[in-house]
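Engineer: Okay, predicted coordinates and the sequence, questions at the end:
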Amino acid sequence: MVLTRYRPKDLKLARRHIVKAARRIAKQETIVKKLSLKGSSAGLAYELLGRLYDNQRQQLDRLKLIEAMVEVKA
């Protein structure tokens, strides 16, 4: 296992990534909603939305890890 030292700067960056991911998800949800209202096929849009959710979950897990490491160090 690789020992990584996290700094408050890393925590700030991870929080920004979470915000960006939330914006991407909101935008994609809007696209899916528009497609479903038009009656168009939204299969690919749903697949992308699923990947965005997975990405956000991974980023949240990383954020929790960084928060725990920074708090232990501080």
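Structural biologist: Ah, there it is.

Engineer: Please make it C-alpha for all contacts and neighbour counts, starting now.
Structural biologist: Noted.

Engineer: Enumerate the positions of stretch 64-74 that are buried.
Structural biologist: By neighbour count on 16 or more other Cα atoms under 10 Å, the buried set for stretch 64-74 is I66, E67, M69, V70.

Engineer: just so I have it, where are all the helices in this structure?
Structural biologist: Under the criterion DSSP state H, the chain contains helices at 8-38, 43-73.

Engineer: list the contacts for the closest residue to A21 other than its chain neighbours?
Structural biologist: Nearest residue to A21, sequence neighbours excluded (Cα to Cα, 6 or more residues apart in numbering): Q56, at 5.9 Å. Going by Cα atoms under 8 Å, 6 or more residues apart in numbering, Q56 touches I18, A21, A22.

Engineer: Just the buried ones from these?
Structural biologist: Counted by 16+ other Cα under 10 Å, those give I18, A21 as buried.

Engineer: Please compare the first structure with the one that follows:
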Amino acid sequence: MTSIDIDPDLLAQAKIAAGTRTTRETVELALRTLTAMHRQPAAVERIIAHRFADEQIHAPTIDYPLPGE
């Protein structure tokens, strides 16, 4: 267990923004989000550097209806 001092107003705002109920949920979501954001540029660079086969580039796609259509 880790004990940290968190600004209560900031925590309340974060809970609303994240839709979480507990401090633990909010902090864990924030940590997962920050970690994912940190890894994202490296993932994009790997995709850019990857050589795709023609059948991958011209693969068929599925058009999903937008909400409300």
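Structural biologist: Sure, I can see it. Being a predicted model, the structure only gives us computed values, none of them experimental.

Engineer: Can you pull the TM-score for these?
Structural biologist: Overlay of the two chains. TM-score (TM-score structural alignment, normalised by the length of the second structure): 0.38; 35 aligned residues with a Cα RMSD of 2.4 Å.

Engineer: Nearest the middle, which residue of the first structure would you pick?
Structural biologist: Geometric centre of the first structure, nearest residue: Q56, 2.2 Å, by Cα atoms, centre = their mean.

Engineer: where's it relative to K20 of the first structure, distance?
Structural biologist: Applying Cα to Cα, to the nearest Å, the value for Q56 of the first structure to K20 of the first structure is 9 Å.

Engineer: Show me which positions of the host helix or strand of R32 of the second structure end up buried.
Structural biologist: Per DSSP states H and E, R32 of the second structure falls inside helix 23-49. Neighbour-count burial for helix 23-49 of the second structure, counted by 16+ other Cα under 10 Å, picks out T26, V27, L29.

Engineer: picking up where we left off before, columns distance to D10 of the first structure on top of the contacts of Q56 of the first structure, output as TSV?
Structural biologist: Output for the contacts of Q56 of the first structure, formatted as TSV (distance: Cα to Cα, whole Å):
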residue	distance to D10 of the first structure
I18	13
A21	17
A22	19
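
Engineer: from the contacts of Q56 of the first structure, which is closest to R62 of the first structure?
Structural biologist: I18 (10.0 Å; Cα to Cα).

Engineer: before we move on, back to that, give the residues shared as contacts by Q56 and K20 of the first structure.
Structural biologist: Here Q56 of the first structure and K20 share no contacting residue, scored by Cα under 8 Å, 6+ apart.

Engineer: wait, isn't T23 of the second structure in contact with L11?
Structural biologist: Yes: using Cα atoms under 8 Å, T23 of the second structure makes contact with L11 at a distance of 7.4 Å.
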